[in-house]
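Student: The amino acid sequence is not available; the structure is as follows:
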């Protein structure tokens, strides 16, 4: 072994080509030589042969050994097309091929994902009587597997007259890479029954299969097998175990294993960083990244991808900027994987302008980066920008995927643009994407939020599959439109179908109870969350219960519920109570709610407005005047309400007291007629005292500016 190491370190080498080739064969045949040493030796020779090829040194004495060496050198140095061209030239010269020649060209096809060319070369191997050779067969099935053609790979494996450990390893790893974990396990068990035992490659493949199927118990057994066979200290096996625990959600075991590892390479660091990120422990992800840098280990694009996801998850913009700076400094550039992760990070941190700039500077604008921008605008409540970017994506000839359609449907729901929603629905039907549960659920949600409950219910009933998200969308739609009884019936049906409810389900159910005014049923479901479904109520659920109790006249009970919560109340829950006080006319509780709300947000104009209206309803005009003065001194104005409606594929937006709409006069004339009809029928419109004062003040200012004061 020491000899191999010394050999690899030589700067100058004078050996006949035939001797060099025989030495390589000796390396390959040696069982006592480590994988790292063989790899180093191979690289040394590949570099030498590549130099020979570049200088045309093979010209004087060309035979199959020199050609094979040159082709192997090209492949080893990632010059895959050059290797294939040399093979073609070799055939023109009429020089015969060997096992190693075929192994190199099949590796080139695998690297280029050139399955068609690989199939042609497979036919060539069959014609030259190498079809039954186990080395050529193994290289061929590896090529098919890397081109994602598993049916042909397995067919070839079955037809091989003799199997060896390498052919089994190639097939096990191929199944694991193509996310067919069960088949990989079966083959690993079959390998153990044969005369030749498994090695570190077989075991690593089986561990990858456990990661694919998230088989934690299977992974533990394989970990035990690694310890028993003295392979657990092998860096490849240790990394595979680490990756398996991470993907199975066993972050504690992954962390313990990582801490115990005596030797760590870049793969080890990537595995633990990815494990933390995938298990949503963003703080630990960033901590491990810092430790990796301190250990002088150089991050690669996969490291940066995971770290950027962690920055996005924490919305840690400063950390994300620092990582971006490191990427620029490393000279990595905006490669596909890293570039898309950067776009996603900036989007989730709300920096949409920066995200767009990076997107357009990417070497290749992938579907991930397009989707990141579209969903980023949607998350920032900029639905119009999201739809604009979607249109630009179509103009660029990029085909949307399931996630794109679902995101744009969500923006249609936010803007109530049912016309665009129907167009996308038609495209989804055309592309036969309705089997996707996420898309079906989004369609149900979109139609209900656009007020089209008929189509929403139709989509729900026709859905080929329904998960908790689909049920939640339908229950929420019914609750939102005041169909409380229907929402509760759907919930009972959902339980009958053995679909487990989640936190979002109970928010909709409690809202439905509020709409039907059934406080008893609301309290029953609220208590059922923890006692039966082990779901601890969150702020949203408490807010719903405050609304339920308040609407049933139990304002004091609602206040006590807030005071007894296991966590601090937020602005939303105090605002809910304040709104209930407006309905019930409870001034005492309203003052407490407003005081708590203004402690959280002293600039909340809505809190002042609500309290002012409560005082006005109670005839407490002196208090109304005080609130008005306070708002003036703090320079606070009520934010004008905004609504929009889609008519003939055009969205019309309206602000309170705003008269910019081209049909403004006609709209206000119709509104006056409606108010007159309301008054004649005994209904008086609700007056917002703050808004009335502001309108009067604005009118007075306009009169003064025209010189009529």
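Tutor: Nice, thanks for sending it over. Just so you know, these numbers come straight off a predicted model, no measurement behind them.
Student: from here on, contacts and neighbour counts on C-alpha atoms
Tutor: OK.
Student: Now do stretch 259-274: everything it contacts.
Tutor: Residues from elsewhere that reach stretch 259-274 (CA atoms under 8 Å, 6 or more residues apart in numbering): 233, 235, 238-239, 242-243, 246, 254-255, 258, 284-286, 288-289, 292, 297-299, 302-303, 306-307.
Student: Secondary structure element for residue 646, which one?
Tutor: For residue 646, the host element (DSSP states H and E) is strand 642-647.
Student: With residue 141 instead?
Tutor: Here residue 141, judged by DSSP H and E, is contained in helix 134-146.
Student: for comparison:
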């Protein structure tokens, strides 16, 4: 052998050794993601090995792990040769760095270049499609999978299942899963995981049942995913899963134990969560955080803090999520001092710049302090605040009543390049509806459409609520019509706003839309519809809703029962109202207020005040509404000294500052009792600017006691404050009439007419077979008005025949409540109570007329006017007989 050939062989062997050494180094560095491995790139070039595809692919992989997509792309473009591994490596780097659009463009270039993809290429492409939500690109990728013969790959099938599940195409995902032969634990778990990620909780549980029926054993990860699904369903499902894993003998690993604690925590089953956490000695930061979260969800702040201390004692360092949970506990307890202490710990651990902790700190300071400077200081200390930080700040401003600041912060957020999410938009829309910022709402609506956020149900619901808050019901319905799907919140928020506008019949019409949309009512929506029925005094509709509540299992909801108390009182169904109250195991302040209000409005003053005292004995602290009701009851019952005692005890005993409404009640209390000078003294010494109502209240008292000078003064002050309110002219004219000054009464009415002021139309209505019949004073448009008038004539004739004292000088057709009562006598079966509602206070003559009717016929007649409920029976009315009524509400409940 020649020397030249020996030298050549030696050089070749040396090159092989160097090449092998480079490969070994790259393999080692790839396995440990060591940046030092890229130094091999230089000797590779010096040794002339840059054409080695295998070496280059290893280098490309290392660049992807250490430096990201940009450096990988530069290296990829310099490669003289590329194969499927090269293309897939770059594509994977784009996906890992979140540059999904670039990944899809690269895949198209790969196909155009003629390079055939492998299953790993498709895995990256499907991941990009899934994250981008590009359904058409995903379907096209599936076509390529079939074209290149990978449709039976278990990895690709799993990826396709995940893609379709996240896209909301559950049927397609299930179809692919069913095509897998002999599905094992991994494939079943992937299917269940995909369904939980797609929020198909019930379907995930159904697949688990199918999995057990197919005798495929679950593993701990299967159960972890299922436990996460049960958090959105019912505690009993979670308990069944817990029992099943015990029955199967699955080891309680740290991951599974944490999932169980999380599940019990979501349902505030604190004892069960803590019991599970102590079943094995293993703990980590995630488990401790779950335990702390469990206490926080149950509003057990002391226990949460104690768990944090214990966690530190055992040597576990809290992470950013742990601190955010503890800060949430501080926000729940409104404990600023505790929040500041946690803030100092955060600073010591160096987490003050963390966006998760920062958001929680902003939220805590906004909720626990009446100042915003601390929250702003925290926000400014975050280097790169994310959308959650910005949203916390915007929400805080809105909740503090600084709506303009929230609008300005929203603009700064956009200028900073941070895109708002659905919660940001919904917060801003709520602020718009609070301050009636119509132009802001229109701009936001345009932005929502432009950003394609109109498909988000949270944003859609906020838009519906905003338009309804402006009284633009048609626009709200238009938004609902364009939403891809609606939920209970959609319709409840709309019905609530319509109710607030006083369009109660329109609010009840929302029920039909919910039914047609297959949206079930919850406790809040039912309470809202019951409130509308109560406002209309439509007992038939109310009882139907009550049946619906019982059938749906919502009959025990305290919000529903509170609404039922209100409904039955306003419809004059005393027994049903007591029964609803008696079904509440632990009445809250709303329950007691509803009961006191019902008793007082029906004239049972002593019983209302007895209920007020029983509420205090039961340990319920009265609020400002309770005192308003108690003072009002004293006013109706003529209990001046007791009413004054209640008024003064608000501040002295309960630290409740009286508001203007309480002073109006106080003026009414003194005015009715004839203490007009004391009432005037209250107005003069008011800590607020007087409104027209307080002048109107004292004017009404002046009318009753025929005090012309003070009445004229009140009328003058009231008209100066609200010149468009005709009530001042009407009350003053009646004062002159009652005092024998008819010329001044005529002059006052003429002045009112000259100023173009008219009183509201007097009307009464009665419900019959789910239809409301309206009667208007002096109007003959009702189709059966002639029959009603004939009935009225026969009633009056019967009065005369029996010798009842009844004045028949006025035109009886003028009084709408009389017409409604006559219609009720004509059209309702004998023995059934007649229920009439009127938009104004019932006049004395009509009141006397209905009392005589109940002497004539053995019927109960309930009239609800704008002021109270009148229950007429056997010639008596509850407003007169209330003080002496043989009535013990506690005995009725028991």
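Tutor: Alright, I've got the coordinates. Quick caveat, the model's predicted, so the values are computed rather than measured.
Student: Would you pull the TM-score for this pair?
Tutor: With the length set by TM-score structural alignment, normalised by the length of the first structure, the two chains reach a TM-score of 0.80; 671 aligned residues with a CA RMSD of 4.7 Å.
Student: Tell me which helix or strand comes right after the helix holding residue 141 of the first structure.
Tutor: helix 150-159.
Student: From the chain's centroid, how far away is that following helix?
Tutor: With CA atoms, centre = their mean, to the nearest Å as the basis, helix 150-159 of the first structure stands 34 Å off its chain's centre.
Student: Would you mind listing the buried residues in the helix or strand following that helix?
Tutor: Using DSSP H and E, the helix or strand that follows helix 150-159 of the first structure in sequence is helix 165-177. Buried residues in helix 165-177 of the first structure, counting neighbours by 16 or more other CA atoms under 10 Å, are found at 165-177.
Student: Adding distance to residue 690 of the first structure, write those residues out as JSON lines.
Tutor: Formatted as JSON lines, these follow (distance: CA to CA, whole Å):
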{"residue": "165", "distance to residue 690 of the first structure": "82"}
{"residue": "166", "distance to residue 690 of the first structure": "81"}
{"residue": "167", "distance to residue 690 of the first structure": "80"}
{"residue": "168", "distance to residue 690 of the first structure": "79"}
{"residue": "169", "distance to residue 690 of the first structure": "76"}
{"residue": "170", "distance to residue 690 of the first structure": "75"}
{"residue": "171", "distance to residue 690 of the first structure": "74"}
{"residue": "172", "distance to residue 690 of the first structure": "73"}
{"residue": "173", "distance to residue 690 of the first structure": "70"}
{"residue": "174", "distance to residue 690 of the first structure": "70"}
{"residue": "175", "distance to residue 690 of the first structure": "69"}
{"residue": "176", "distance to residue 690 of the first structure": "66"}
{"residue": "177", "distance to residue 690 of the first structure": "65"}
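Student: Between those, which sits nearest residue 383 of the first structure?
Tutor: Of all the buried residues of helix 165-177 of the first structure, residue 383 of the first structure sits closest to residue 177, with 38.0 Å by CA to CA.
Student: measure the closest one to residue 374 of the first structure for me?
Tutor: Plainly put, residue 177 of the first structure is 30 Å away from residue 374 of the first structure if you go by CA to CA, to the nearest Å.
Student: now swap in residue 118 of the first structure and tell me
Tutor: 39 Å.
Student: Same question for residue 484 of the first structure.
Tutor: The spacing between residue 484 of the first structure and residue 374 of the first structure, counted by CA to CA, is 34 Å.
Student: before we move on, what about residue 639 of the first structure?
Tutor: Distance of residue 639 of the first structure to residue 374 of the first structure, given as CA to CA: 28 Å.
Student: Helices along the stretch 701-850 of the second structure, start to end?
Tutor: Taking DSSP state H, counting those that start in this stretch, the helices of the stretch 701-850 of the second structure run over residues 708-721, 727-738, 742-754, 785-802, 816-827, 844-856.
Student: Looking at the first structure, name the residue matched to residue 483 of the second structure.
Tutor: Matched to the first structure by TM-score structural alignment, residue 483 of the second structure sits across from residue 362.
Student: tell me the angle of the helix holding residue 141 of the first structure relative to helix 165-177?
Tutor: 0 degrees (axes from the mean of the first three to the mean of the last three CA atoms, to 10 degrees).
Student: Report all helices and strands that helix 134-146 of the first structure contacts.
Tutor: helix 99-112, helix 115-127, helix 150-159, helix 165-177 (3 or more CA pairs under 8 Å, 6 or more residues apart in numbering; DSSP states H and E).
Student: residues in contact with that helix?
Tutor: Identification of contacts with helix 134-146 of the first structure by CA under 8 Å, 6+ apart yields 99-100, 102-103, 106-107, 109-111, 113, 115, 118, 122, 130-131, 150, 152-154, 156-157, 160-164, 166-167, 170-171, 174-175, 178.
Student: next one: stretch 683-698 of the first structure
Tutor: The contact list for stretch 683-698 of the first structure, computed with CA under 8 Å, 6+ apart, reads 609, 612, 613, 616, 628, 638, 657, 675, 678, 679.
Student: ok, and the most crowded of those?
Tutor: Highest neighbour count within those, by other CA atoms under 10 Å: residue 612, with 24 neighbours.
Student: Need the counterpart of that one in the second structure.
Tutor: Match for residue 612 of the first structure (TM-score structural alignment): residue 733.
Student: Please list all residues in contact with the nearest residue to its match once chain neighbours are set aside.
Tutor: Computed as CA to CA, 6 or more residues apart in numbering, the closest residue to residue 733 of the second structure that is not its neighbour in sequence is residue 745, at 4.2 Å. Counting by CA under 8 Å, 6+ apart, residue 745 of the second structure makes contact with 732, 733, 734, 735, 736, 737.
Student: what lines up against residue 745 of the second structure once you look at the first structure?
Tutor: Mapped onto the first structure by TM-score structural alignment, residue 745 of the second structure lines up with residue 624.
Student: Tally up the residues packed near the counterpart of residue 396 of the first structure in the second structure, please.
Tutor: Superposed on the second structure with TM-score structural alignment, residue 396 of the first structure falls opposite residue 517. By the measure other CA under 10 Å, the count of residues near residue 517 of the second structure is 12.
Student: For residue 257 of the second structure, see how far away the residue lying closest to residue 517 of the second structure once chain neighbours are set aside is.
Tutor: Leaving aside its sequence neighbours, residue 517 of the second structure sits nearest to residue 486 (CA to CA, 6+ apart; 7.8 Å). Separation of residue 486 of the second structure from residue 257 of the second structure (CA to CA): 36 Å.
Student: between the two, who's got more neighbours?
Tutor: Neighbour tally, residue 486 of the second structure and residue 257, criterion other CA under 10 Å: the higher count belongs to residue 257, 24 against 19.
Student: how close does the more buried one get to residue 470 of the second structure?
Tutor: Using CA to CA, one obtains 50 Å as the distance from residue 257 of the second structure to residue 470 of the second structure.
Student: That's all I had, so thanks and see you.
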